[in-house]
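Undergrad: No letters, just coordinates:
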């Protein structure tokens, strides 16, 4: 149903659809859910960059998140973003459903375990599905620094523009922010994506590194991020669309 709704309708259909659950949450749905607290965000970005690679081929995207969280640390939600339908798998949007739990280890440290399913909306019906699932374990210090390990049991394995099938993949990444003052933060992150292989040559295991650095400014529910993104050229072997190793992107988001 969701794939049919977003097929060939572009970013504004997704933006409008995200506003519906946002309005419902603020209309009093929280009263019916007891201990579950609603929240979320809406964002406009100049470039949808995911693990160092642009899903929007250098163009802008509309993004949104709606979630529910319990006082005990359990959370569930939905996240979505528009993307360039001219690149594989010809989907106009991506949709993530996620469920997890946050464990308070101390007054400064916490750990989170979550699962996500990543779906391409409006993808070509004549090609195999590129949807996949992932399990994420992360450790966070004071909401200012985090490190995570992600396991993807069924990642699609590409060799440039040739689809080889599916293989397990792993991702290790870290990110942090440091308050400079007056709502201004210094931000940075780095990661490494590696897919397992089943042989030699183009079927061998391979991976790439990526990172970013920038500044962010927060004022009330608003946040503006501007950053420089660097991606190892080896990423081109794992994605069936152009990979730009040097990118600058900005994102304006509203939290509710």
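TA: Received the coordinates, thanks. Just so we're clear, the structure is a prediction, and the values are computed from it rather than from any experiment.

Undergrad: use CA for all of it now, contacts and neighbours both
TA: Fine.

Undergrad: The longest helix belonging to the chain - contacts with which helices or strands?
TA: Counting residues, the longest helix found in the chain (DSSP state H) is helix 10-24. With contacts defined as 3 or more Cα pairs under 8 Å, 6 or more residues apart in numbering; DSSP states H and E, the packing partners of helix 10-24 are strand 61-69, strand 74-82.

Undergrad: ok, and what's touching it?
TA: Here helix 10-24 makes contact (Cα atoms under 8 Å, 6 or more residues apart in numbering) with 6, 40, 61-66, 80-82, 92-93.

Undergrad: TSV for the helices and strands packed on helix 10-24, including distance to residue 99?
TA: As requested, the helices and strands packed on helix 10-24 are exported to TSV (distance: least, Cα to Cα, whole Å):
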stretch	distance to residue 99
strand 61-69	9
strand 74-82	4
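
Undergrad: what's the farthest-apart pair in the contacts of helix 10-24?
TA: 40 and 92 (21.7 Å; Cα to Cα).

Undergrad: Which one's more surrounded, these two?
TA: Shown here are residue 40 and residue 92; by other Cα atoms under 10 Å, residue 92 has more neighbours (25 against 18).

Undergrad: what's the distance between residue 165 and residue 121?
TA: 20 Å (Cα to Cα, to the nearest Å).

Undergrad: One more: residue 194?
TA: 25 Å.

Undergrad: of those two, who's got more company?
TA: Shown here are residue 194 and residue 121; by other Cα under 10 Å, residue 121 has more neighbours (27 against 17).

Undergrad: wait, the more buried one sits on residue 81?
TA: No - under the criterion of Cα atoms under 8 Å, residue 121 makes no contact with residue 81, lying 9.8 Å away.

Undergrad: In addition, the following structure is provided for comparison:
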């Protein structure tokens, strides 16, 4: 008897079949409004678009790296704390009367929480299968309102900020922009040591002499006698008699400040 002759094979559900169906997307041409499978067709396109933007951001960061920030200066009394640009709209919101002070929780927690919560709940609030924005009024209106609010508040924050006083770490400074006078300061000189030892001097004009609550001393056009006169009798918002030291130290300090002229 030959092998297999006269034998019959029957199917058994306990035995796995070897002929698997190929992983082929379903044909959606017969379904109105659906032209392709989510996996892998649509999702692959999404990944490709995301990869293009990611490469673009990487090239941008390589071509324009973040500038080095200024060191922290505890003597800078004119410090203006500003968040990063993408949080300026919330910073501006907290300037309004009903979102600050006693209403600070409303402006910092409740209103942003409701706004972002509405965006998170949007898939459940708008269950329409339409893709055209005109056919989805709820989603379109909320998105346009959010974008318009963020753009307006960011613009108001930038417009209301005195950028000439933003001279601390993490912010745009004259030093970063190369707008400071080209003056070399000898921090080992007697004049600078006297300046540094007087809290009233360094507290108003900053440790780097670029100004804090007082004006910048770099690039001044005063003579030593004029500087001495200002220190002794005051000028503008600067009161006189603030210097604590001998007459000789005053002369040394005046000559040091007068020497800070732009080269």
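TA: Nice, I can see it. All values reported here derive from a predicted model rather than from experimental measurement.

Undergrad: How close are the two chains, by TM-score?
TA: Here the TM-score for the pair of chains, by TM-score structural alignment, normalised by the length of structure 1, is 0.19; 88 aligned residues with a Cα RMSD of 6.5 Å.

Undergrad: what angle do the longest helix of structure 1 and strand 61-69 make?
TA: Angle, helix 10-24 of structure 1 to strand 61-69, by axes from the mean of the first three to the mean of the last three Cα atoms, to 10 degrees: 30 degrees.

Undergrad: Now the common contact residues for residue 121 and residue 81 of structure 1.
TA: Counting by Cα under 8 Å, 6+ apart, the residues touching both residue 121 of structure 1 and residue 81 are 93, 94, 95.

Undergrad: Longest strand in structure 1, by number of residues?
TA: As assigned by DSSP state E, the longest strand anywhere in structure 1 is strand 162-181.

Undergrad: List the buried residues in that strand.
TA: Buried residues in strand 162-181 of structure 1, counting neighbours by 16 or more other Cα atoms under 10 Å, are found at 166, 167, 168, 169, 170, 171, 172, 173, 174, 175, 176, 177.

Undergrad: tell me what the very next helix or strand once past that strand is packed against?
TA: Next along the chain after strand 162-181 of structure 1, taking DSSP states H and E as the criterion, comes strand 184-195. On a contact count with 3+ Cα pairs under 8 Å, 6+ apart, strand 184-195 of structure 1 meets strand 162-181, strand 206-219.

Undergrad: got the angle between strand 184-195 of structure 1 and strand 162-181?
TA: Computed by the same axes, to 10 degrees, the angle between strand 184-195 of structure 1 and strand 162-181 is 160 degrees.

Undergrad: Tell me the buried residues in the host helix or strand of residue 247 of structure 1?
TA: Applying DSSP H and E as the criterion places residue 247 of structure 1 in strand 246-255. Under the neighbour-count criterion of 16+ other Cα under 10 Å, strand 246-255 of structure 1 has 247, 248, 249, 250, 251, 252, 253, 254 buried.

Undergrad: Arrange these in TSV, one row each, with distance to residue 229 of structure 1 as further columns.
TA: TSV is the format used below for the buried residues of strand 246-255 of structure 1 (distance: Cα to Cα, whole Å):
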residue	distance to residue 229 of structure 1
247	5
248	6
249	8
250	11
251	13
252	17
253	19
254	22
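
Undergrad: Indicate which one of the helices and strands packed on strand 184-195 of structure 1 is closest to residue 188 of structure 1.
TA: strand 206-219 (4.2 Å).

Undergrad: ok, and for the helix or strand where residue 119 of structure 1 lies, which residues are buried?
TA: Per DSSP H and E: residue 119 of structure 1 is located in strand 109-121. By neighbour count with 16+ other Cα under 10 Å, strand 109-121 of structure 1 contains the buried residues 110, 111, 112, 113, 114, 115, 116, 117, 118, 119, 120, 121.

Undergrad: ok, the residues you listed vs residue 151 of structure 1, which is closest?
TA: residue 115 (9.6 Å).

Undergrad: Wait, the closest one touches residue 134, no?
TA: Yes - if you go by Cα under 8 Å, residue 115 of structure 1 and residue 134 touch, sitting 5.8 Å apart.

Undergrad: Okay, residue 177 of structure 2 and residue 88 of structure 2: tell me how far apart.
TA: Distance from residue 177 of structure 2 to residue 88 of structure 2, by Cα to Cα: 21 Å.

Undergrad: which one of the two has more residues nearby?
TA: Higher neighbour count among residue 177 of structure 2 and residue 88: residue 88, with 19 against 8, using other Cα under 10 Å.

Undergrad: In terms of helices and strands, where is the nearest residue to residue 80 of structure 1 once chain neighbours are set aside?
TA: Of all residues not flanking residue 80 of structure 1 in the chain, residue 95 sits nearest, at 4.4 Å (Cα to Cα, 6 or more residues apart in numbering). In this assignment (DSSP H and E), residue 95 of structure 1 forms part of strand 93-104.
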